[in-house]
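Novice: below are the sequence and a predicted model for it; my questions follow.
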Amino acid sequence: MKIQYKHEEVLQYWVGLLDADGSIQCNHWRKKELQYRIVIKMRREYTAMLETIRLHVGGIVRFCGKNDVILVEDHQRKIWKLLQIFDRYPPLTTRVQCQIAFLKECRSRNDVEWMLQNRQNRYYNRDAIRNMIVARDIQSLDYFPIWCSGFIEGEGCFLITSDRRVLEKNTIQSFSIAQKNDKFLIESIKKYFGGTNRIRCLKNEIFVWKVYKRDVLKNIIAHHSKYGLLGKKNLQLKSFVNVFIKKDLMLNKSL
């Protein structure tokens, strides 16, 4: 299910991954000048995927700590070019959109003291940004399918649970995806895949959609056969699909 994406499609995937595991940061150098960077941080197993994305968006891939790897762009001129990608394929989380707005304001003011005084308030406009995103009818966006795969790479989980004491046909499969604050986004993903069950709200405003229904799982599998995953989660998906097919065969034989 691993697919060779074209350049523009990799950019769409990158935006989805950034919404899941990235951040747009504003900092300073010795309180003399502002510095900006765009970062995606993941486990080291995703190094090959980040290297592939780097060929299209630029930046540097480097290890961070014992277990993590980052794709980072901190060249100031190149960052402004990456912001142009967001004009074509706007991020869909309020978190990243607030970070973009804050970066643009910092760039406009070019004032280190203002940045230091206001960076704790960079999410103050979250409700207005949420309304703006929702008004766009997310599911109808032409880049949503590939964005969704990138987002699932970071936030999705394909789970197989089984008991060796029971028959393989009783293996339970599920897909889940979560996001903090942005229930509307999880709702859009649920509708896109044809889900009808309830989205749960955990502590700290984390919204989770978990689905077991096989018709919906089929839709999710069909989506990824067209818009594949580029990282380690593709291996998780392959195992998930193999079990799904075997279970279908066993269920059909029992009819």
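Specialist: Done, it's in. Model, not experiment: these values are computed from the prediction.
Novice: could you use CA atoms for every contact and neighbour count after this?
Specialist: Will do.
Novice: for the stretch 51-200 of the chain, what spans make up the strands?
Specialist: Ranges of strands in the stretch 51-200 of the chain, per DSSP state E, counting those that start in this stretch, are 60-64, 68-73, 156-161, 172-180, 200-202.
Novice: wouldn't residue 100 be in contact with residue 24 here?
Specialist: Yes: using Cα atoms under 8 Å, residue 100 makes contact with residue 24 at a distance of 6.7 Å.
Novice: mutual contacts of the two, please.
Specialist: With contacts defined as Cα atoms under 8 Å, 6 or more residues apart in numbering, no residue is shared by residue 100 and residue 24.
Novice: quick one: the helices in the stretch 101-250 of the chain?
Specialist: 112-118, 126-134, 144-155, 183-192, 214-226, 233-253 (DSSP state H, counting those that start in this stretch).
Novice: ok, and here's another one to check against it:
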Amino acid sequence: MKNNDDYIKKFWVGLLDGDGSMQVNHWRSTNTQYRLMIKLKNNRGNYNMLTTIQKVMGGNVKLTKGDQFVTWVVNDKKEIMKMIKIFDNNPLLTSNKNAQLEFLKENMKRNDMNWYFLNRNNKFDNQERNQKMISDYLKTFDKNKDYTYFDIWFSGFSEAKSCFSIRQNSNHSFSMSQKNDKYLLEFIKNYFNIANSIRVIKNKKVDNKNMFYLLEVYKKDILLNMINHFNNNPTLGNKYESFKKLSLIFMNKN
């Protein structure tokens, strides 16, 4: 898969959806600057994954904060304009990243510093609208066409948002959490025929506008289905190591 450019591009969208950012900043209040970035804990798997993405997508990979983190970053406006065209056929599926993308594109179109300063703190005001838009889009998915994209997107998103848990009591699990976008976990739940309910994660910082949701899977046959998914659509970073351990446990038992 690391030699498949199309796979890397779709995987990159999922990873960006989960652990990336699309930024619009300013230089001395005179002009806008643009940046796409994915920042991960520095380890061999994540470093190799981001350098693989760099070869296909462009950008630069560097270590930051005393080598604690590895970062893929693009600052060139022309490169960014080419990259975001990928979203036309491979859409972002979180409301947060769609809001960032809208703000970035609008600034590129307007090139107006006054508009930037007036609106930079309001880019997430349309969160509910974006959630409904993406939720409606997911309902129209064509299994013969769109699910190929979703499979790869899900693996990229899982690299950022999932956890493979291996426990001594053999109560192993796969879990995924998400802020606000419950519709996305509901789609994933239905896609993998998961019976577990989506839970709200209680946190002192949680309010009516920011809810954290958790989907966790323990059932053996569902875990086997998910192992099959990741065998066909592998994660490419450090998450692959924990997946491989869980997969080997199930192989040895069966």
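Specialist: On my side now, so go ahead. What you see is a predicted model; the values in this text were computed from it and never measured.
Novice: picking that back up, can you tell me which of the strands of the stretch 51-200 of structure 1 is nearest to residue 46 of structure 1?
Specialist: strand 68-73 (7.5 Å; Cα to Cα).
Novice: for the closest one, list every residue counted as buried.
Specialist: Buried residues in strand 68-73 of structure 1, counting neighbours by 16 or more other Cα atoms under 10 Å, are found at 69-73.
Novice: how about the residues you listed in a markdown table, adding distance to residue 47 of structure 1?
Specialist: Output for the buried residues of strand 68-73 of structure 1, formatted as a markdown table (distance: Cα to Cα, whole Å):
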| residue | distance to residue 47 of structure 1 |
| --- | --- |
| 69 | 6 |
| 70 | 8 |
| 71 | 9 |
| 72 | 12 |
| 73 | 15 |
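Novice: for those, which one is nearest residue 112 of structure 1?
Specialist: residue 73 (20.4 Å).
Novice: in this structure residue 54 of structure 1 contacts residue 61, no?
Specialist: Yes: the criterion here is Cα under 8 Å, and residue 54 of structure 1 meets it with residue 61 at 7.4 Å.
Novice: mutual contacts of the two, please.
Specialist: In contact with both residue 54 of structure 1 and residue 61: residue 71, using Cα under 8 Å, 6+ apart.
Novice: which of the helices of the stretch 101-250 of structure 1 sits closest to residue 45 of structure 1?
Specialist: Per Cα to Cα, nearest to residue 45 of structure 1 of the helices of the stretch 101-250 of structure 1: helix 233-253, 9.6 Å.
Novice: show me what the longest strand along structure 2 is packed against.
Specialist: Across structure 2, the longest stretch assigned as strand under DSSP state E is strand 31-41. When contacts are defined as 3 or more Cα pairs under 8 Å, 6 or more residues apart in numbering; DSSP states H and E, strand 31-41 of structure 2 sits against helix 5-19, strand 20-27, strand 69-74, helix 77-84.
Novice: out of those, which comes closest to residue 232 of structure 2?
Specialist: helix 5-19 (11.5 Å).
Novice: now the closest one: which residue numbers in structure 1?
Specialist: Aligned by TM-score structural alignment, helix 5-19 of structure 2 falls on residues 7-21 of structure 1.
Novice: next: stretch 114-134 of structure 2.
Specialist: Alignment of stretch 114-134 of structure 2 against structure 1: residues 113-133, by TM-score structural alignment.
Novice: identify the residues contacting stretch 222-238 of structure 2?
Specialist: Residues from elsewhere that reach stretch 222-238 of structure 2 (Cα under 8 Å, 6+ apart): 1-2, 43-50, 151-152, 155-156, 158-159, 173-174, 192-194, 217, 240, 243, 247, 250.
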